[in-house]
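>>> here you go, sequence then predicted model.
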Amino acid sequence: MRLAVAQIITGADLAANLELIREYAMRAKAAGAELVVFPEAAMRAFGNSLADIAEPLDGPWATAVRSIARELDITIVAGMFTPGDGGRVRNTLLVTGPGIETSYDKIHLFDAFGFAESDSVDAGRSPVTFNLNGTVIGLATCYDVRFPALFTANARAGAQVNIVCASWGAGEGKAEQWDLLVRARAVDSTTFVVACGQGDPASIGLPSAGAAPTGIGHSAVVSPLGSPLVVLGAEPELAVVDIDPAVITDVRGKLPVLANARTF
C-alpha cells in the first residue's frame, strides 16, 4: 500500500483549509498514493471558535472533502468538527474515498497540561476500523495515543494499520513523548502506525495561539516493530510511504503480544 502523510498547518478559514486538502491530495495522488492522511483539526485549527463551524457529515465542508476524494479517486482521512451534545462539538475524523465512508469521534479528550478539551468537545464512545482494498485500518486522534487499549482493540478487530491524527500541544518534552508514544503503540498492537500531526505554526512564521494545541509537526510512519519508516520535521510537508500489511502475520508470529495478553 502506498500512502501519504499530509503534515499541513491549518488556520481559521475553512475554505483556505479545504484548498490545502485539495492541494495535498492532488500531490499524493500524483505520487501514486491510494490513501492520504491529514491531521486533526484540518477543518479549523484549535485556538479558534469551533461550535459555530461544526456541521454534520453531510454538511458542505465534509461534502467538499468527499468531492475531492471522488474526483481524485483517493481515500482521504481528515479531522473536522461535528455537532455534539450540550452545545459542544465532536472531534471527528472523516474517512471518505472509493467505496469507503465512515467516521470516528475522538474518545479520549485532552484534559491535560492546562487544556480542557471536554469544555467544548463531546467524547466519542466506540472504536472504528475500515477496510481499504483488503487492509483493515483503525482510527485514533491525538490524546488517544496515550491509551494503548484503543490501539489493541483496533488490532483485535483486524487492523493491520492504526492511523492517529493529531494537533499536538507544544511544551517541554512533548516532542519526545510523541515519538515515544507512536512507536510504543505500534509495538503494543503490532500494527503499522501512521501518525499525522499539524505542522508547527512557528516554522512558517505564524504567531502562537496561546495554550491551544496547534501542532509541532514530527509526523511519522512506524513499523509494527516500532522502527520509524519516515519522520518529518516541524514544517509543512507531504511524505509518501510504501508499507506491506502482509508482514503483520509474520510479525505477530514472532511477537504474539495480542495472543499472549491477559486480562486482570
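Perfect, I can see it now.
>>> use CA for all of it now, contacts and neighbours both
Noted.
>>> which strand or helix spans the spatially most central residue of the chain?
By Cα atoms, centre = their mean, the mean C-alpha position of the chain lies nearest to C165, the distance being 1.7 Å. Take DSSP states H and E as the rule and C165 turns out to sit in strand 161-166.
>>> sorry, back to before: hang on, isn't the residue nearest to the centre of the chain packed against V182?
No - C165 lies out of contact with V182 (Cα atoms under 8 Å); the separation is 10.9 Å.
>>> any idea how far G197 lies from A41?
10 Å (Cα to Cα, to the nearest Å).
>>> could you do V77 as well?
Distance from V77 to A41, by Cα to Cα: 11 Å.
>>> likewise V257?
In terms of Cα to Cα, V257 sits 33 Å off from A41.
>>> can you show me the helices along the stretch 151-264 of the chain?
For the stretch 151-264 of the chain, the helices defined by DSSP state H, counting those that start in this stretch cover 174-189, 247-254, 257-260.
>>> this is the comparison structure:
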Amino acid sequence: MEPREQLDVALVQVAADLDPTVNRERLADLVPSGHDLVVLPEAFARDFGDPGSDVSVYAEPIPGPFAAEVARVAQQRGTTVVAGMFETAVDTARPFNTLVARGAVDRDYRKIHLYDSFGYRESDRLSAGPVEHCLAGLGGFTLGLMTCYDLRFPELARALVAEGADVLVVPSAWVAGPRKVDHWVTLARARAIENTAYVVACGQPGPRYTGHSLVVDPLGDVLVEGGDGEETLTATLERRVLDEARRTNPSLLNRRL
C-alpha cells in the first residue's frame, strides 16, 4: 500500500472528570468519526485533582479498563485514539503518567519529564517513565509521542524526529497562569520549526488549564488553535507540505552536532 498523502486529525479539548468511570463512559460520545487520528488530553482517564493529591488509587494496569475502552472506541470509529491516564507502576504509590494509543497503532508512552516547575512537584506523586522514544507509523506518517512538560525539552523532540517522526503528538494538561498560553504556543511552534515537523498539541481547557489546543505545520504556521473552553478542532496534515518544508529549510540535513 502506498503512503497516504494526508492525515486527518481531531483534537478533543475537554476537561477530565475526577471520576474515572465518567471519563471512560464519555469516550464513545467524544471521539468523532471520519478522522485518522483523534487526540484527547493528558490525564483524561482521571484529572490530577488538587495539586499534590494522591492519584495512585486511580492508577490502572495496561491492559485495563481505560485502555480497553480506548481500543474499543477506536475500532468502532475506525480511527486511532491517543489519550492520557495514570498507569500502575512498580512503585505503587507513584504511578506513571501514560499515553495510550489504540486503533491502527498499539503503543504506550510513559511521560519522561515530570512537571517539577512553577511551584509544582509532579515527581512527588508520579514516577518518570524510562528514557525511551515512542514512535508509531500511521497512514504513511510517523508519530512521535510526548506529554505536556516534555514540550519544554527540545532534545526529546529532536530525538524523535532523528528516529523518523514527522508528527509530534503532545497531549497536555498545561496549567494556566501568567505567560503560560504564550509559552505553550511559542514552544509548540518552536518544536515544529526547528524540526520541520507537524505538532499536534491537545490540552485540557480552562479555567484550571490553558486550553489553546493547536496544530502547527512544519514551517511554523498555526493551522488551527482553540480558545480556553471545551471544543473539538480538526486539521489536515499534508505530505506535500512536510516534504516542501524540508526542501525549503533543510536544517535536519545541515546539522553538524
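On my side now, so go ahead. Here the structure is a predicted model, which means the values were calculated and not measured.
>>> superposing both, give me the TM-score.
Put the two chains on top of each other and the TM-score (TM-score structural alignment, normalised by the length of structure 2) is 0.92; 246 aligned residues with a Cα RMSD of 1.2 Å.
>>> list the residues that contact the counterpart of the residue nearest to the centre of structure 1 in structure 2.
Counting by TM-score structural alignment, C165 of structure 1 lines up with P171 in structure 2. Contact partners of P171 of structure 2, counting by Cα atoms under 8 Å, 6 or more residues apart in numbering, are 39-42, 82-84, 146-148, 201-203.
>>> those in strands, which ones?
Under the assignment DSSP state E, those contribute 39, 82-84, 201-203 to strands.
>>> contact partners for T232 of structure 2?
By Cα under 8 Å, 6+ apart, the contact set of T232 of structure 2 is 10-13.
>>> what about the residue mapped onto it from structure 1, distance to L94 of structure 1?
Counting by TM-score structural alignment, T232 of structure 2 lines up with L238 in structure 1. As judged by Cα to Cα, L238 of structure 1 and L94 of structure 1 stand 19 Å apart.
>>> what about the strands in the stretch 101-250 of structure 2?
Listed in chain order, the strands of the stretch 101-250 of structure 2 (DSSP state E, counting those that start in this stretch) span 106-110, 135-138, 141-145, 167-172, 198-203, 214-216, 222-225, 231-238.
>>> what's the matching range in structure 1 for the fifth one?
Alignment of strand 198-203 of structure 2 against structure 1: residues 192-197, by TM-score structural alignment.
>>> superposed on structure 2, where does that stretch end up, distance-wise?
Compared with structure 2 after the fit, stretch 192-197 of structure 1 shows a mean deviation of 0.4 Å (mean Cα distance after the TM-score superposition for structure 1).
>>> and that stretch, how far out from the chain's middle?
7 Å (Cα atoms, centre = their mean, to the nearest Å).
>>> now swap in stretch 170-181 of structure 2 and tell me
13 Å.
>>> may I have the distance across that stretch, first residue to last?
15 Å.
>>> now do stretch 202-210 of structure 2
From its first residue to its last, stretch 202-210 of structure 2 covers 10 Å (Cα to Cα).
>>> pull the distance from that stretch to the chain's centre.
Centroid displacement of stretch 202-210 of structure 2 relative to its chain, using Cα atoms, centre = their mean, is 13 Å.
>>> try stretch 16-31 of structure 1
Centre-to-centre, stretch 16-31 of structure 1 and its host chain are 16 Å apart (Cα atoms, centre = their mean).
>>> do stretch 62-81 of structure 1 as well
Worked out by Cα atoms, centre = their mean, stretch 62-81 of structure 1 lies 14 Å from the chain centre.
>>> mind listing what's buried in it?
Across stretch 62-81 of structure 1, burial judged by 16 or more other Cα atoms under 10 Å covers 62, 65-66, 68-70, 72, 74-81.
>>> between which two of those is the distance greatest?
Farthest apart among the buried residues of stretch 62-81 of structure 1 by Cα to Cα are L72 and F81. That separation is 23.5 Å.
>>> quick one on the thing from earlier: okay, G197 and A41 of structure 1: which has more neighbours?
For G197 of structure 1 versus A41, the count of surrounding residues by other Cα atoms under 10 Å is larger for G197: 35 against 28.
>>> skip the chain neighbours and tell me the closest residue to the more buried one.
A166 (4.4 Å; Cα to Cα, 6 or more residues apart in numbering).
>>> circling back to that earlier point, in JSON lines, list the contacts of T232 of structure 2 along with neighbour count.
Putting those into JSON lines (neighbours: other Cα atoms under 10 Å) gives the following:
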{"residue": "A10", "neighbour count": "24"}
{"residue": "L11", "neighbour count": "29"}
{"residue": "V12", "neighbour count": "25"}
{"residue": "Q13", "neighbour count": "31"}
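>>> out of those, which is nearest to D50 of structure 2?
Q13 (20.2 Å).
>>> show me what that closest one aligns to in structure 1.
Here Q13 of structure 2 is matched to Q7 in structure 1, going by TM-score structural alignment.
>>> okay, the helices of the stretch 151-264 of structure 1, which one's buried deepest?
helix 174-189 (a mean of 20; mean count of other Cα atoms under 10 Å).
>>> just checking, what packs against that helix?
Applying 3 or more Cα pairs under 8 Å, 6 or more residues apart in numbering; DSSP states H and E, we find helix 174-189 of structure 1 packed against helix 148-156, strand 192-197, strand 220-222, helix 257-260.
>>> can we see that at 7 Å?
Other elements packing on helix 174-189 of structure 1 under the criterion 3 or more Cα pairs under 7 Å, 6 or more residues apart in numbering; DSSP states H and E are helix 148-156, strand 192-197.
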